[in-house]
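[1] The sequence isn't on hand, but the structure is:
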């Protein structure tokens, strides 16, 4: 079956502020994020990629456009159902504040029952709804790629932390209960291959950084956002 590269957008202005961006407007890549994506493009340059599909949000579209010259794909398709989780009233709030909300523990310990609070400004959904739409979108697009380009085709999705985690957890067979056991950094790539009714995980959170540097960066980012030990940052790590 076709090989899917799941790329998380590069470091964003919301990551820099340790804010849960969600579907906020105007969240683009930082200079650091553009550098990360350029390095990722170099790592992927030897691959023959047949299709690139992006979330509609700015930070993902910027990431996809920076990758495109190295990938040799014709262009970037945009699919709304690859977008970020709809966090409702949590949108735009600082991660450090959210860790003190009762819902935070539900998100960590029982993600299958977690639904984000409604808002007059932003749509809200449950983690299950997010996971179902993301997995369905990837399954549909994967079938299209294989039908057009064959079973060995390589294609790319550019999306967000929680949606990518959902696809990886599904491919591992862990499903939604395993969502918070997966970590994906900005500008990382995870690789899955779907075969019949199951998935195979080939790589997770590959960034190309040295391991010692990556572990120090993860620790610093968690402290900056005030995320409790062993918890997973909602929206994905801030990098």
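    On my side now, so go ahead. Keep in mind that what you see is a predicted model, and the values were worked out from it rather than measured. Residues are numbered from 1 along each chain as shown.
[2] rest of the way, CA atoms for contacts and neighbours
    Fine.
[3] Look up the closest residue to residue 150, ignoring the ones flanking it.
    What sits nearest to residue 150 in space, not counting adjacent residues and going by CA to CA, 6 or more residues apart in numbering, is residue 2, at 7.1 Å.
[4] For the longest strand anywhere in the chain, name the packing helices and strands.
    Counting by DSSP state E, the longest strand found in the chain is strand 198-206. For strand 198-206, the elements it packs on are helix 161-172, strand 189-195, judged by 3 or more CA pairs under 8 Å, 6 or more residues apart in numbering; DSSP states H and E.
[5] okay, pairing it with this:
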């Protein structure tokens, strides 16, 4: 079997922005709520016996706080990867989702239909986000030992974008992907440079 590395992409726990229904990217770096902190503790319990070699995280506070209990449990220091940061929402950063929905602006409606062809004004497309995430992860795993397990804390659109690229899916398919707070997906990177999705790896507890 060729060498590979498994990466569990985890969305951060519930943040203050999630609870407030607001977008948060560059202008606001909210912490986890009490619910989010409980989710982080649950993740540490869930992955207590996992053979984790590396922890990597978005530089944003909510992602780092999500990994903190797991890092303490495994005595590991997370590596901060800037390219795991939240999607750049441009002019919508910090705004309430409800306000954008009620305004019914053409740009927002188009983004909801296809976030790849219609990124936020001044922001990123969903597949561009996925590409930077996969590039960052590939750069991280390439020089590492074979058959390793890495857990990465990131954001919903980062996970959606990565999955869409692996599945060669078009922009509208992003609306059929749901990534709850503390939800995760397992990606496998092969030494050939191929990414795959793993639904039931016996090495990884669910």
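    Now that the structure is in, tell me what you want to look at. Keep in mind that this is a model prediction, so the values were computed, not measured.
[6] quick one on the thing from earlier: the helices and strands packed on strand 198-206 of the first structure into JSON lines, with extra columns for distance to residue 111 of the first structure and mean neighbour count?
    Shown next, in JSON lines, are those (distance: least, CA to CA, whole Å; neighbours: other CA atoms under 10 Å):
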{"stretch": "helix 161-172", "distance to residue 111 of the first structure": "11", "mean neighbour count": "25"}
{"stretch": "strand 189-195", "distance to residue 111 of the first structure": "21", "mean neighbour count": "19"}
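[7] Which stretches in the second structure count as strands?
    Going by DSSP E, the second structure shows strands at 4-11, 54-57, 79-80, 148-154, 184-190, 195-198.
[8] just to revisit the earlier point, what residues does the counterpart of the residue nearest to residue 150 of the first structure in the second structure make contact with?
    With TM-score structural alignment as the criterion, residue 2 of the first structure lines up with residue 5 in the second structure. Listed by CA atoms under 8 Å, 6 or more residues apart in numbering, the contact partners of residue 5 of the second structure are 141, 146, 147, 148, 149, 150, 188, 189, 190.
[9] Show me where the second structure has its helices.
    Using DSSP state H, the helices of the second structure run over residues 16-20, 34-46, 61-74, 97-103, 106-113, 126-141, 156-167.
[10] who touches the second one?
    Read that as helix 34-46 of the second structure. 12-15, 65-70, 73, 181-182, 205-206.
[11] what does the longest one give?
    When contacts are taken as CA under 8 Å, 6+ apart, the neighbours of helix 126-141 of the second structure outside the stretch itself are 5, 81, 83-84, 87, 115-116, 119, 157-165, 171, 174, 189, 193.
[12] how much space between residue 132 of the second structure and residue 169 of the second structure?
    With distances taken as CA to CA, to the nearest Å, residue 132 of the second structure is found 16 Å from residue 169 of the second structure.
[13] what about the two, which has more around it?
    Between residue 132 of the second structure and residue 169, residue 132 has the larger neighbour count (other CA atoms under 10 Å), namely 18 against 13.
[14] what's the burial count for the closest residue to residue 7 of the second structure other than its chain neighbours?
    Closest residue to residue 7 of the second structure apart from its sequence neighbours, by CA to CA, 6+ apart: residue 150 at 4.7 Å. By other CA under 10 Å, 22 other residues sit near residue 150 of the second structure.
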